[in-house]
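In: have a look at this prediction, sequence included:
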Amino acid sequence: MNDFRLGFAKKFGITDTIRSDDPDAHQKILAKTQNRGVDIAMVSTGSVNAISQAIDLVRKGGTVMMFGVPTKDVKMSLEMSKVYSKEITITPSYAASETDTNEAFRLIEQGTINVKKLITHKFDLVDSAKALDYAHQGNDSMKIIITNSETLN
């Protein structure tokens, strides 16, 4: 629910965005998917409300990918009949494997993936606390780099 980040996504070819707090979000998604729902819903927050909403918005046979980690001991109520009747796959991802990490580094090193486009702010090592504070707020940032002053430019 960050307008800056939704707008930022459009720089990468995303043609349309819908805020999850939009009261018409479900109807808008159904209208854009011929009344089916989305193929994949990626939950990038630890919010159990977001997980529940993803289950509602995914199509029959769709997948809910969970990347955000809920806080420890959080519980949620889940209407299991939705999961079964829609035959939804729910896939959590806690961390990348060493193989995945090495493949990502290889793609970045080869220039296949340009991560520099994701960096919105750079901070010197002495400003680490400020950088972490800024990242926590997340208002107008995507990825923040903390580096030494010799590599800032």
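Out: Perfect, thanks for sending it.
In: only C-alpha atoms for contact and neighbour calcs from this point on.
Out: Fine.
In: hmm, who's touching the single longest helix found in the chain?
Out: Identified as the longest helix of the chain according to DSSP state H is helix 98-109. Helix 98-109 is contacted from outside by 113-115, using C-alpha atoms under 8 Å, 6 or more residues apart in numbering.
In: and the comparison structure, right after this:
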Amino acid sequence: MKAAVLKAPNEISLEEIDTPKAGSGDVVIRVRAATICGTDIRIYRGRKTTGVRYPSVLGHEFSGEVVETGGHAGLSVGDRVGLCPFIACGHCDLCKTGRENLCTQGSAVGYEIDGAFAELIRIPAQAVAAGNLRHLPDHMSFEEAALVEPLSCVVNGQNKVGVSSADSVAILGAGPIGLMHVHIARHRGAKRIIVSDPNGHRRDAALAAGADATIDPTAEDVALRIRAETGGRGADVVICAIGVPALARQATDLAAFGGRISLFAGFAKGEVAEMDVNAIHYRELTVTGAFGLSRRDFDQCFDMVATGRLNLKSMITHSYPLDAIADALAVAESGAAIKVALRDG
């Protein structure tokens, strides 16, 4: 079969590799849609190396059709399915206390397990047995199903800072993740959502997604504007949706007394950021990270999208066939797209 094989940083190419076969309990899926994540770009460029193998196949946001059922009674060839790509061990203390997204004994599709930038993908029996596969309703597109994974990570992040209808929310970065934060904050009824991004196209997309106001950080003082938008208080929640360490420092300037800060975006290993510890102490700010997703997050987001409570269709702005992987990655990295999909047919 064809697959986009990552051989080394900055080296990815379409190649013929062995077609996966279902072992006992495994399921094989024909990939119908796989979307490109910012983390895929970071791995491709060598900025993320933890858990990365060479050679390997990336891609953890995807959906497709079952071609081998692995003997599971609830699956048939041709079934349309999506997948929660993180497979927790289910036995460690983190898993037992409801924090399976932090499980250090687990594995993930697109990392330890070859991913979806390929024609076919093998889903391990452990993932199937744990309930990671979900059947798509007829009206749910493959592209929408692929977006459930990053949306689930966003829900995990907003749960950590407790975004609610009482909150003003400042989101730094209006890339795909920042826009999903807008969608979820609006879904939760946040009283005011302000988004900062230097890209005019993405600021427009943030307004379309439900933001109340946007800021061009190259043209105005973000802190002054946030205070103006919040009656002088600052934002109750500040979300760093892009992995720029300097934004962590800025976040403390933007937060209200008692505010919560989410360092949501991935940062390169070894990167450090200066933060105003005096502000954290005297204004009782809460600073938290957010990593990955749990099956509970995935199921919640899958149901929101499947029932139409959240519409993400407009986020897919560019689509390419698998054999145009180089073009797809280039457009995703350029910032010209919101979300780029690799599609079969």
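Out: Looks like it arrived, so ask away. All values derive from a computational prediction rather than experimental measurement.
In: circling back to that earlier point, in structure 2, what stretch matches the helix or strand following the longest helix of structure 1?
Out: Toward the C-terminus, helix 98-109 of structure 1 is succeeded by strand 119-124 as the next helix or strand (DSSP states H and E). On structure 2, the counterpart of strand 119-124 of structure 1 by TM-score structural alignment is residues 316-321.
In: go on, stretch 73-92 of structure 1?
Out: Across structure 2, the stretch matching stretch 73-92 of structure 1 (TM-score structural alignment) is residues 270-289.
In: helix or strand: which one has the nearest residue to Thr91 of structure 1 once chain neighbours are set aside?
Out: Closest residue to Thr91 of structure 1 apart from its sequence neighbours, by C-alpha to C-alpha, 6 or more residues apart in numbering: Met65 at 5.0 Å. Using DSSP H and E, Met65 of structure 1 sits within strand 58-66.
In: now the helices for structure 2?
Out: Assigned by DSSP H, structure 2 shows helices spanning 38-44, 93-96, 125-129, 142-146, 148-161, 176-187, 200-209, 222-229, 245-254, 277-282, 295-306, 325-334.
In: out of those, which is closest to Arg343 of structure 2?
Out: Closest of the helices of structure 2 to Arg343 of structure 2 is helix 142-146, at 8.3 Å (criterion: C-alpha to C-alpha).
In: what range does the closest one cover in structure 1?
Out: On structure 1, no counterpart of helix 142-146 of structure 2 exists by TM-score structural alignment.
In: for that helix, name the packing helices and strands.
Out: In terms of contacts (3 or more C-alpha pairs under 8 Å, 6 or more residues apart in numbering; DSSP states H and E), helix 142-146 of structure 2 is packed against strand 27-35, strand 61-68, strand 80-83, helix 295-306.
In: can you put those in CSV and add distance to Ala273 of structure 2 and mean neighbour count?
Out: As requested, these are arranged in CSV below (distance: least, C-alpha to C-alpha, whole Å; neighbours: other C-alpha atoms under 10 Å):
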stretch, distance to Ala273 of structure 2, mean neighbour count
strand 27-35, 30, 26
strand 61-68, 29, 26
strand 80-83, 34, 25
helix 295-306, 29, 20
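In: who touches stretch 72-86 of structure 1?
Out: Applying C-alpha under 8 Å, 6+ apart, the contact partners of stretch 72-86 of structure 1 are 48, 52, 55-56, 59-62, 89.
In: in stretch 181-189 of structure 2, what's buried?
Out: Using 16 or more other C-alpha atoms under 10 Å as the test for burial, stretch 181-189 of structure 2 gives 181-186, 189.
In: please apply the same query to stretch 66-81 of structure 1.
Out: For stretch 66-81 of structure 1, a neighbour-count test (16+ other C-alpha under 10 Å) marks 66-68 as buried.
In: quick one: end-to-end distance for that stretch.
Out: End-to-end distance for stretch 66-81 of structure 1: 20 Å, by C-alpha to C-alpha, to the nearest Å.
In: now do stretch 13-27 of structure 1
Out: Span of stretch 13-27 of structure 1 from end to end, C-alpha to C-alpha: 23 Å.
In: and stretch 194-207 of structure 2, how far out from the chain's middle?
Out: 18 Å (C-alpha atoms, centre = their mean, to the nearest Å).
In: so what touches that stretch?
Out: Stretch 194-207 of structure 2 is contacted from outside by 168-175, 179, 182, 211-218, 222, 226, 229, 338, using C-alpha under 8 Å, 6+ apart.
In: again with stretch 237-244 of structure 2
Out: The contact list for stretch 237-244 of structure 2 (C-alpha under 8 Å, 6+ apart) reads 161, 163, 167-175, 177-178, 247-248, 251, 254-255, 259-268.
In: just tell me the aligned range of that stretch in structure 1.
Out: Stretch 237-244 of structure 2 corresponds to residues 40-47 of structure 1 when matched by TM-score structural alignment.
In: with stretch 177-193 of structure 2 instead?
Out: Aligned by TM-score structural alignment, stretch 177-193 of structure 2 falls on no residue of structure 1.
In: what does that stretch contact?
Out: By C-alpha under 8 Å, 6+ apart, stretch 177-193 of structure 2 touches 150-151, 154-155, 158, 163-172, 205-206, 209-213, 230, 241-242, 310.
In: filter those residues down to the buried ones.
Out: Among the contacts of stretch 177-193 of structure 2, the ones that count as buried by 16+ other C-alpha under 10 Å are 150-151, 154-155, 158, 163-164, 167-172, 205-206, 209-213, 230, 241-242.
In: centroid residue for structure 1?
Out: Centroid-nearest residue in structure 1: Ser44, 3.5 Å away (criterion: C-alpha atoms, centre = their mean).
In: relative to Ala50 of structure 1, how far out is that one?
Out: 9 Å.
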